[in-house]
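Engineer: A predicted structure for the sequence below; I have some questions about it.
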Amino acid sequence: MTAMRRWVGAHPWAFAVLAWVAHLAVLVVVSRVLPVWAPDAFPELGATVVNLAGIAFGLAVVAALGWWRRSGVVRLAPRRAAWTVLPLMLMPLSYLAFGVHGSVGAWLGGLALYVALGVNEELVNRGVILGALLRRGRLTAVLGSAVLFGVGHAVGGLFFGRDWFSTGPQILSSVAYGIAVGAVRVRIGTIWPLALFHALDDLVLRQANVPWWWHLVLLFGNLGYGWWLLRGQAPDGAAALTRPR
């Protein structure tokens, strides 16, 4: 473990990219190997299992490196600046203004899926990848993890049947989103409030009738909020942010 951690510490960017690629590979392989699991009572079962596999991958990496603190996994509640999470809640609340739809079953099935998805994506992107890049400073960690998070959504266009017309804007939106939640992550020292928010945001968005222009408003809102939280941060100021274990 010590040798592995030493290598990661010396090559954080290489590790971040390798972890990113490996995580995407796990999701794609599991989605291809699994049978089509979409029972009437829980049509999101297959997608939920794929995200559970992503969680297992993330936890395996954290355990292998002993990064329970650095990844933000061991701490359930924010240790500081808990208020920074609250503005994020404006996103899912804003969707309600445009109306929502769906049966109780659709909401419950979506809840299971998006809780798994939220934990999966926050664990790997804001836990493992951002945790590794913190050795290069907070700004680098937030921006680097956000770009990898956004580009990762291109996999949806390649492997999960989405068209590039809709995937392109999603990449840009995801980068902006990653900057905002990454900036919150380095303030609060934990991923769990972000995973909960991520799940709620995706769940309500799926059931809402949100116009395209509001997505654009949120994109710039996320960029602005992330910049506001990160302003004045020294490039090398992350060394003491998280303990090495």
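Structural biologist: Good, I have the coordinates.

Engineer: all contacts plus neighbour counts: C-alpha atoms, from now on.
Structural biologist: OK.

Engineer: gap between Thr140 and Gln233?
Structural biologist: Separation of Thr140 from Gln233 (Cα to Cα, to the nearest Å) stands at 11 Å.

Engineer: more neighbours, the two?
Structural biologist: Set Thr140 next to Gln233 and count neighbours by other Cα atoms under 10 Å: Thr140 wins out with 17 against 12.

Engineer: identify the residue nearest that one in space, chain neighbours excluded?
Structural biologist: The shortest distance from Thr140 to any non-neighbouring residue, by Cα to Cα, 6 or more residues apart in numbering, is to Leu133 (6.7 Å).

Engineer: you'd agree the one you found is in a strand?
Structural biologist: No: secondary structure assignment (DSSP: H, G, I helix; E, B strand; the rest coil) places Leu133 in helix, not in a strand.

Engineer: count of neighbours near it?
Structural biologist: Neighbour tally, Leu133, other Cα under 10 Å: 26.

Engineer: what's the burial count for Ser166?
Structural biologist: Residues near Ser166, counting by other Cα under 10 Å, number 12.

Engineer: same check on Ala64?
Structural biologist: For Ala64, the neighbour count with other Cα under 10 Å is 14.

Engineer: okay, and it sits in which element?
Structural biologist: Taking DSSP states H and E as the definition, one finds Ala64 inside helix 45-65.

Engineer: which other helices and strands contact that helix?
Structural biologist: Where contact means 3 or more Cα pairs under 8 Å, 6 or more residues apart in numbering; DSSP states H and E, helix 45-65 is packed against helix 12-33, helix 104-121.

Engineer: residues contacting the longest helix along the chain, please?
Structural biologist: If you go by DSSP state H, the chain has its longest helix at helix 164-188. For helix 164-188, contacts defined as Cα atoms under 8 Å, 6 or more residues apart in numbering pick out 78-82, 84-85, 88, 126, 130, 138, 142-143, 145-154, 156-157, 191, 194, 215-216, 219-220, 222-223, 225-227, 229-230, 241.

Engineer: if any of these are buried, give me the ChimeraX selection for them.
Structural biologist: A single ChimeraX command suffices to select whichever of the contacts of helix 164-188 are buried according to 16 or more other Cα atoms under 10 Å:
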select :78,84,85,88,126,130,138,142,143,145,146,147,148,149,150,151,152,153,154,156,157,191,194,215,219,222,223,225,226,229,230,241
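
Engineer: taking the contacts of helix 164-188 one by one, which sit in helices?
Structural biologist: Reading helices off those with DSSP H, I get 130, 138, 142-143, 145-152, 154, 156-157, 194, 215-216, 219-220, 222-223, 225-227, 229-230.

Engineer: this is the comparison structure:
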Amino acid sequence: MTTVVDRRPVAFAVGTLGFIVALFVGTRLVLSAAVPSLTVDGISLVTNWLLVAVVVGLVAWLGWWGKIRLTAPVDRRALVYLVPLFGFVALPFAFGVAIPDVSLVEGVTLSGWVALLVIVVGSALGAGISEEILYRGVLLRALESKGRVFAALVTAALFALTHVSQVVFGASIGDWLVGVVLMIPMAIGLAAVAFRLGSLWPLIVWHVAADIALPLVPATIGAAATTRFVLAYLGLSLVVGLMGAWLLWQDRRVVDADEHADGSTDPLERTSG
């Protein structure tokens, strides 16, 4: 079955940005009116898993379980590329960790271990599943026909830009823009690694682990420590981005070599006769 994703992959990918923002805005408006006692944390949790349902439904509609590498075996040789990524998991622990206050309903603050469970299951697990399946799964594979470099750049930009949804839940525009700068190089690396792994599951596991660790950075570390954390995160992101650029360049060389061997891109052959 030929779908709009096959016919117009770029339009589909860009349309995803608007859809996700509209989903988050609409869900917050509806839930705020229907259940006024829900906090921003509570609405965010519901929206997070609503996005999981939408993304899984999209994959089911497309029948892309195999295409997005959910049923494929892992290329174990490529697991080495996950090592720099786990720096994002380890980094928060260098600044000390603390379980943040979490309140799903007005006037009720969850106890420490319950709050941690909400972070793990309610937030990190849902985000890891939905974002990896959508960005490094559906969108990356939909755009792959345009070239791996193009697919990596577009999905990286969309991954960062769609996090404008955080503004819906109270983040400032400035914080979101900083996040865009931090996320784009990392997302380029994630796309390149996704092409190499053969399976999407290692990136889902990594994403869940990273989204568990990040909220544990204490909110009281101070301005100087916060600056160091952001700079360290940016440094890691650039390292991962450079690794991704190198992997994509290697992939491009292989494609060019194959095309040259077939004679399809040899300029001498095209102009001969």
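Structural biologist: Everything's here; your move. In this text, all values refer to a predicted model and were calculated from it rather than measured experimentally.

Engineer: what would you report as the TM-score here?
Structural biologist: Superposed pair, TM-score by TM-score structural alignment, normalised by the length of the first structure: 0.83. Supporting alignment: 229 aligned residues with a Cα RMSD of 2.3 Å.

Engineer: so which of the helices and strands packed on helix 45-65 of the first structure is nearest Asp163 of the first structure?
Structural biologist: Asp163 of the first structure lies closest to helix 12-33 among these, at 16.8 Å (Cα to Cα).

Engineer: which residues does Ala47 of the first structure contact?
Structural biologist: Going by Cα under 8 Å, 6+ apart, Ala47 of the first structure touches 31, 113.

Engineer: give the aligned range of the helix or strand that Ala213 of the second structure is a member of in the first structure.
Structural biologist: Element membership for Ala213 of the second structure, per DSSP H and E: helix 201-213. Aligned by TM-score structural alignment, helix 201-213 of the second structure corresponds to residues 192-204 of the first structure.

Engineer: what's in contact with the matching stretch?
Structural biologist: With Cα under 8 Å, 6+ apart as the test, stretch 192-204 of the first structure has contacts from 72-73, 76-78, 85, 88-89, 91-92, 95-96, 100, 107, 110-111, 114-119, 121-123, 181, 185.

Engineer: same check on stretch 69-86 of the first structure?
Structural biologist: Residues outside stretch 69-86 of the first structure that contact it (Cα under 8 Å, 6+ apart): 62, 68, 123, 126-128, 130-131, 184, 187-194, 242-245.

Engineer: for PyMOL, what selects the buried ones among those?
Structural biologist: To isolate the buried members of the contacts of stretch 69-86 of the first structure in PyMOL, using 16+ other Cα under 10 Å:
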select buried, resi 62+68+123+126+127+128+130+131+184+187+188+189+190+191+192+193+194+242+244
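
Engineer: report the distance from the match of helix 201-213 of the second structure to the chain centre.
Structural biologist: 9 Å (Cα atoms, centre = their mean, to the nearest Å).

Engineer: same check on stretch 30-50 of the second structure?
Structural biologist: Centroid separation between stretch 30-50 of the second structure and its chain, computed with Cα atoms, centre = their mean, is 22 Å.

Engineer: now do it: distance from first to last residue.
Structural biologist: Span of stretch 30-50 of the second structure from end to end, Cα to Cα: 13 Å.

Engineer: check which residues of that stretch are buried.
Structural biologist: Within stretch 30-50 of the second structure, the residues that qualify as buried are 31, 38-50, counting by 16+ other Cα under 10 Å.

Engineer: looking at these, which is nearest Thr3 of the second structure?
Structural biologist: For the buried residues of stretch 30-50 of the second structure, the nearest to Thr3 of the second structure is Leu50 (23.2 Å; Cα to Cα).

Engineer: quick one: what's aligned to that closest one in the first structure?
Structural biologist: Alignment note: Leu50 of the second structure maps to Ala53 in the first structure; criterion TM-score structural alignment.

Engineer: same question for Glu132 of the second structure.
Structural biologist: Using TM-score structural alignment, Glu132 of the second structure sits opposite Glu122 in the first structure.

Engineer: and that match, how close does it get to Val74 of the first structure?
Structural biologist: Distance from Glu122 of the first structure to Val74 of the first structure, counting by Cα to Cα: 14 Å.

Engineer: the more surrounded of these two?
Structural biologist: Using other Cα under 10 Å as the criterion, Glu122 of the first structure and Val74 rank with Glu122 on top: 32 against 15.

Engineer: out of the contacts of stretch 192-204 of the first structure, which end up buried?
Structural biologist: Among these, those classed as buried by 16+ other Cα under 10 Å are 72-73, 78, 85, 88, 91-92, 95, 107, 110-111, 114-119, 121-123, 181, 185.

Engineer: how near is Glu269 of the second structure to Asp258 of the second structure?
Structural biologist: Glu269 of the second structure sits at a distance of 15 Å from Asp258 of the second structure (criterion: Cα to Cα).

Engineer: same question, Val21 of the second structure
Structural biologist: Val21 of the second structure is 41 Å from Asp258 of the second structure, by Cα to Cα.

Engineer: sorry, back to before: so which of Glu269 and Asp258 of the second structure has more stuff around it?
Structural biologist: Between Glu269 of the second structure and Asp258, counted using other Cα under 10 Å, Asp258 has the larger neighbour count: 13 against 10.

Engineer: what number of residues lie near the counterpart of Val175 of the first structure in the second structure?
Structural biologist: By TM-score structural alignment, Val175 of the first structure lines up with Ile184 in the second structure. By other Cα under 10 Å, the residues close to Ile184 of the second structure number 24.

Engineer: over to Ala19 of the first structure?
Structural biologist: A count of nearby residues for Ala19 of the first structure, using other Cα under 10 Å, gives 20.

Engineer: and it, what's its match in the second structure?
Structural biologist: Correspondence of Ala19 of the first structure to the second structure, assessed by TM-score structural alignment: Thr16.

Engineer: quick check: that match vs Asn48 of the second structure, distance?
Structural biologist: 16 Å.

Engineer: how far away is Val184 of the first structure from Val26 of the first structure?
Structural biologist: From Val184 of the first structure across to Val26 of the first structure, the span is 27 Å (Cα to Cα).

Engineer: for Val17 of the first structure, same thing?
Structural biologist: Using Cα to Cα, Val17 of the first structure is found at 14 Å from Val26 of the first structure.

Engineer: equivalent analysis for Val217 of the first structure, please.
Structural biologist: Counting by Cα to Cα - Val217 of the first structure and Val26 of the first structure are separated by 33 Å.
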